[in-house]
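Visitor: Below are the sequence and a predicted model for it; my questions follow.
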Amino acid sequence: MRGDEVRALVLPQVDSSDIRQEVEVVRGDISDPPSLESAVKGVQRIYHLAARTGPWGMDEEYWKINVSGLMNLLHMAYTHNIERIVHVSSTTVYGHHLNALVTEDHCYHAEDNPYSRSKIAGERILANLVKDLKVPVVTVRPGWIYGPGDNASFGRLVARIERGRAFLFGSGQNIVPIVYVRDVAKSLVLAGDAGKQSIGQAYTIVNDQRVTQFEYFNAIAQALHTRSVVHKIPLAALIALGRSAEKLWTLAGRRSASPPP
């Protein structure tokens, strides 16, 4: 334990009872600039993890948080002379590279979903602010995060495998960029501690080993003592199905929720 004092910005409607008592909780919303004042004032470093995630939903929902919300936070940080901002992005900014080795120098390539597009837009805004205003930002790009405490992407995947409802996307032999949640947390601390040469840099955070989608899904199945994941859906068919589901969801008037998994 380093003894750092930690302040967490938590949405007004979110239960914070599972946050450790020594963490100061401040209520606010990244899309509401005035509410950020009390969260930012007096701090040395900001670890920016707020995001609208998942591949389903209206573009404006993602832009509100992942682009406009990021700008709100950056301008507030600039006003208060924050010494370091660690921005959590995602490997989704590289697009789909099923078996290739991808480095931080790889160009942006948006996947066909609003999450990927908004994360790229956010990184481009960061690059401009670092250049023009000298905002001290370091970016980390985690891969597929797995580990305890997740009720979003990894949690939903585990639930589907446990219920026997999971399937492989395409052949299942593509490499998946997995990373353990504790390693992501350590990377954020390192990004905050790194020297000035790290300002404006981006770092990909994934495990060293090359794991296929088939191996990953079935390691989870084995740990759960449930049946193996063997059923496959062609990637093109899956994308077409997803687009149709999103259109139907929108036509049904569901603007703030995504199609069920």
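Guide: Alright, I've got the coordinates. Residues are numbered from 1 along each chain as shown.
Visitor: Going by C-alpha atoms from here, please, whenever you check contacts or count neighbours.
Guide: Noted.
Visitor: so where do the strands sit in the stretch 151-261 of the chain?
Guide: 168-169, 175-176, 178-180, 202-205, 211-212, 232-233 (DSSP state E, counting those that start in this stretch).
Visitor: JSON lines please, covering these and showing mean neighbour count.
Guide: Formatted as JSON lines, the strands of the stretch 151-261 of the chain follow (neighbours: other Cα atoms under 10 Å):
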{"stretch": "strand 168-169", "mean neighbour count": "18"}
{"stretch": "strand 175-176", "mean neighbour count": "20"}
{"stretch": "strand 178-180", "mean neighbour count": "19"}
{"stretch": "strand 202-205", "mean neighbour count": "20"}
{"stretch": "strand 211-212", "mean neighbour count": "18"}
{"stretch": "strand 232-233", "mean neighbour count": "13"}
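Visitor: Put this next to the previous one:
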Amino acid sequence: MSKKIFITGSTGFIGRKLAMKLAQEDNRVVALIRSKQKAKDLQHDNISFVEGDLFSTDAIAEGMEGCDEVYHLAAFASVWAKDDTFHRVNILGTENILDIAQKQGVGKCVVTSTAGVIGPAIDGPVNEDTPRQVDFFTDYESTKYESELKIKERVRNGQHVVIVNPTRVYGPGPLNVSNSVTKLVKQYIEGKWKFMPGDGMSTGNYVFVDDVINGHILAMANGRAGERYLLGGEDATYHELFDTIAVIGGQKHKLYKMPLGVMLTFGKLQLFMAERFGRQPMITPGWVRKYLYKWSVSSAKAETELGYKITSLNDGIQQTVNWLKAE
């Protein structure tokens, strides 16, 4: 049955694909956009637009009128901000969207968080209930975590909200900050990526974008209110990741190990320049420290409760490389 669905973050890497899939399934999608220019690639007969940001209360309320579901994907995910943007967007913006959804009588909401809130894998792969054992590395992680706490309060007061936590997402789509893994794949197959972070043995979890889209829809259909669901893919070290890209891309390129001490010094210099001159840093010390840990993830809960399925790293990279070459 066709539904009316409101979505934020619809011009982002994940949001764009989610909005299109929902529209293609004959749902009426109302997309919050900051400008029509950003939405020029998001055209479908079943998609209409509301212009504004997360605090355009009147416009959002009008767009949500009669909606059955809300997907809230919009977030501030940069490496650094010179003001309180992380707090304002990731916490206050989320609260505003959920406030309006509640007032408009929306039945279900799914909010996109990040696997980073749970923290690294100290004693084996993390799951949704793994207690965090180290401090947050970035403002992005900490504000997303605080947002989750506020969501749980709302659920205790009767609002139906489900949280999804993707890992490192990659695949066909805009080569922006949210799709940095695909940017790395592109640079490697073009012979432009030269460095191996640390000793190359840091483990990450890489999830194909189509799996994340399906995971959002499954969370809306089957997710329990107040629960979080890790939407992960396959664990791989940097060595394994680059070896996979090399085999599929057809050429192996020499990589130079970048000691974490050197990366940390560079991150500190970048942060100093950012704080002193307002220049956006390429990386910060917090992001570098993440390389000291393994980030293995179990998606068993999503697989069991939602019916979530994982695309193998080999198949996902194959589809990504095919798309990059076609582009």
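Guide: Looks like it came in fine. Predicted model, so just to flag it, every value in this text is computed and none were measured.
Visitor: Would you tell me which of the strands of the stretch 151-261 of structure 1 gets closest to residue 106 of structure 1?
Guide: Closest approach to residue 106 of structure 1 among the strands of the stretch 151-261 of structure 1 (Cα to Cα): strand 202-205, 10.9 Å.
Visitor: which strands and helices sit next to that closest one?
Guide: The contact analysis (3 or more Cα pairs under 8 Å, 6 or more residues apart in numbering; DSSP states H and E) places strand 202-205 of structure 1 against strand 137-142.
Visitor: Where in structure 2 does the strand it packs on fall?
Guide: Matched against structure 2 by TM-score structural alignment, strand 137-142 of structure 1 falls on residues 161-166.
Visitor: which residues are in contact with whichever helix in structure 1 runs longest?
Guide: Ranked by residue count under DSSP state H, the longest helix found in structure 1 is helix 114-132. Applying Cα atoms under 8 Å, 6 or more residues apart in numbering, the set of residues contacting helix 114-132 of structure 1 from outside is 52-59, 62-63, 66-67, 70-71, 89-90, 92-93, 95, 108, 110-111, 135-137, 199-200.
Visitor: do that again at 7 Å, thanks
Guide: Contacts to helix 114-132 of structure 1, defined as Cα atoms under 7 Å, 6 or more residues apart in numbering, come from residues 53-55, 59, 62-63, 66-67, 70, 89, 92-93, 108, 110-111, 135-137, 200.
Visitor: Compare the strands of the stretch 151-261 of structure 1 and report which one is nearest to residue 33 of structure 1.
Guide: Short answer: strand 202-205, nearest of the strands of the stretch 151-261 of structure 1 by Cα to Cα, at 25.8 Å.
Visitor: average offset between that closest one and structure 2?
Guide: Here strand 202-205 of structure 1, set against structure 2 after superposition, deviates by a mean of 0.5 Å using mean Cα distance after the TM-score superposition for structure 1.
Visitor: residue in structure 1 matching residue 267 of structure 2?
Guide: Aligned partner of residue 267 of structure 2 by TM-score structural alignment: residue 242.
Visitor: And residue 80 of structure 2, by the same measure?
Guide: In structure 1, residue 80 of structure 2 lands on residue 56 (TM-score structural alignment).
Visitor: how far away is that match from residue 108 of structure 1?
Guide: 20 Å (Cα to Cα, to the nearest Å).
Visitor: Comparing those two, which shows the higher neighbour count?
Guide: residue 56 (21 against 18; other Cα atoms under 10 Å).
Visitor: Format the strands of the stretch 151-261 of structure 1 as TSV; extra columns: distance to residue 151 of structure 1.
Guide: Below are the strands of the stretch 151-261 of structure 1 laid out as TSV (distance: least, Cα to Cα, whole Å):
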stretch	distance to residue 151 of structure 1
strand 168-169	21
strand 175-176	20
strand 178-180	15
strand 202-205	21
strand 211-212	23
strand 232-233	24
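Visitor: Which stretch among the ones you listed approaches residue 46 of structure 1 most closely?
Guide: strand 202-205 (16.0 Å).
Visitor: With structure 1 overlaid, how far apart is the match of strand 137-142 of structure 1 on average?
Guide: Looks like 0.5 Å for stretch 161-166 of structure 2 (mean Cα distance after the TM-score superposition for structure 1).
Visitor: where's that stretch relative to the chain centroid, distance-wise?
Guide: 10 Å (Cα atoms, centre = their mean, to the nearest Å).
Visitor: out of the strands of the stretch 151-261 of structure 1, nearest to residue 31 of structure 1?
Guide: Of all those, strand 202-205 comes closest under Cα to Cα, at 24.2 Å.
Visitor: Provide the aligned range in structure 2 for the closest one.
Guide: Using TM-score structural alignment, strand 202-205 of structure 1 pairs with 228-231 in structure 2.
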